[in-house]
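**Student:** Provide a 3D model corresponding to the input given below.
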Amino acid sequence: MRAVTKHLDEKARSIFADLGYTVTDRGGEYLAERKWRAVHVTPAEEFDDTPDSGEYRCFVAWADDVPELEGRLEAADPDYEWAIIGVDDDGDYEVARRRHAV
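**Tutor:** From the prediction side, this is the model:
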């Protein structure tokens, strides 16, 4: 059984904090900032709509959900650089997919 949604939210926040980013809660997503880069971080346990803004965007999802999320993002073809971080049941994570804006 998976952890509750809040756990994925906390994991998304802690991943970027551990990487040295300053993380600000923006009501359902986070803004992670470090030096010149600002990344919009979206915990994507229940991913409904593709956000339409942000130069850099990272979606944090359960590892099992990464293929579906990737397909939805590729179909939407948003105009920003995005990445997906897959989190497993043990809380370990890896960057599962990246797309550079064209």
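**Student:** going forward, measure contacts between C-alpha atoms and count neighbours the same way
**Tutor:** Will do.
**Student:** report the longest helix in the chain, please.
**Tutor:** helix 5-18 (DSSP state H).
**Student:** in it, which residues are buried?
**Tutor:** For helix 5-18, burial by neighbour count (16 or more other CA atoms under 10 Å) applies to Leu8, Asp9, Lys11, Ala12, Arg13, Ile15, Phe16, Ala17.
**Student:** present the residues you listed as CSV; the columns should include distance to Tyr30.
**Tutor:** Shown next, in CSV, are the buried residues of helix 5-18 (distance: CA to CA, whole Å):
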residue, distance to Tyr30
Leu8, 12
Asp9, 9
Lys11, 12
Ala12, 8
Arg13, 7
Ile15, 11
Phe16, 10
Ala17, 11
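**Student:** let's see this one next, to set against the first:
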Amino acid sequence: MGTVSTQLDDEARSIFTRLGYTVSGDGAEFTAERDWKAVRVTTMPEPDDPPESGGLRCFVTRRSQANEVRRRLVRTDPDYDWAIISVANDDYEVVRAPPAAGASA
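**Tutor:** Next up, the predicted model:
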């Protein structure tokens, strides 16, 4: 499983670097910064319980796991803004958090 995780970590760093972020940190969790925002990025090769706190967070997972990661985030309703990047081959898709209750779309 280590190779899969390392590959996903590298893909996540590459995506954020291509988007113009400065990436710092090693392993399955790192920080991506651009302009005024710092995003805490967590790679999830397998769905896991999301962190309880944070500011801006992004979870990077394989496309086959993205729906389960999203379900866990929606169910736990964390007190931070989040997004998911689902990765498949050389392609990725961003899944955003649902709007907060009472927010207009």
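**Student:** in structure 1, which residue is most central in space?
**Tutor:** Geometric centre of structure 1, nearest residue: Phe59, 1.8 Å, by CA atoms, centre = their mean.
**Student:** show residues contacting stretch 64-74 of structure 1.
**Tutor:** Residues outside stretch 64-74 of structure 1 that contact it (CA atoms under 8 Å, 6 or more residues apart in numbering): Phe47, Thr50, Ile84, Ile85, Gly86, Asp88, Ala96, Arg97.
**Student:** would you show me how to pick out the buried ones of the residues you listed in PyMOL?
**Tutor:** One line in PyMOL is enough to select the buried members of the contacts of stretch 64-74 of structure 1, burial here meaning 16+ other CA under 10 Å:
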select buried, resi 84+85+86+96
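**Student:** in strands only, show me the contacts of stretch 64-74 of structure 1.
**Tutor:** Judged by DSSP state E, the subset of the contacts of stretch 64-74 of structure 1 located in strands is Ile84, Ile85, Gly86, Ala96, Arg97.
**Student:** if we can go back for a sec, now do the helix or strand following the longest helix of structure 1: distance to the chain's middle.
**Tutor:** Note on helix 5-18 of structure 1: by DSSP states H and E, the next helix or strand toward the C-terminus is strand 22-25. Mean C-alpha position of strand 22-25 of structure 1 versus that of the full chain (CA atoms, centre = their mean, to the nearest Å) differs by 13 Å.
**Student:** residue in structure 1 matching Leu19 of structure 2?
**Tutor:** The pairwise alignment with structure 1 assigns Leu19 of structure 2 to Leu19, based on TM-score structural alignment.
**Student:** what's the distance between its match and Arg13 of structure 1?
**Tutor:** 10 Å (CA to CA, to the nearest Å).
**Student:** ok, Val23 of structure 1 next?
**Tutor:** With CA to CA as the criterion, Val23 of structure 1 and Arg13 of structure 1 are 7 Å apart.
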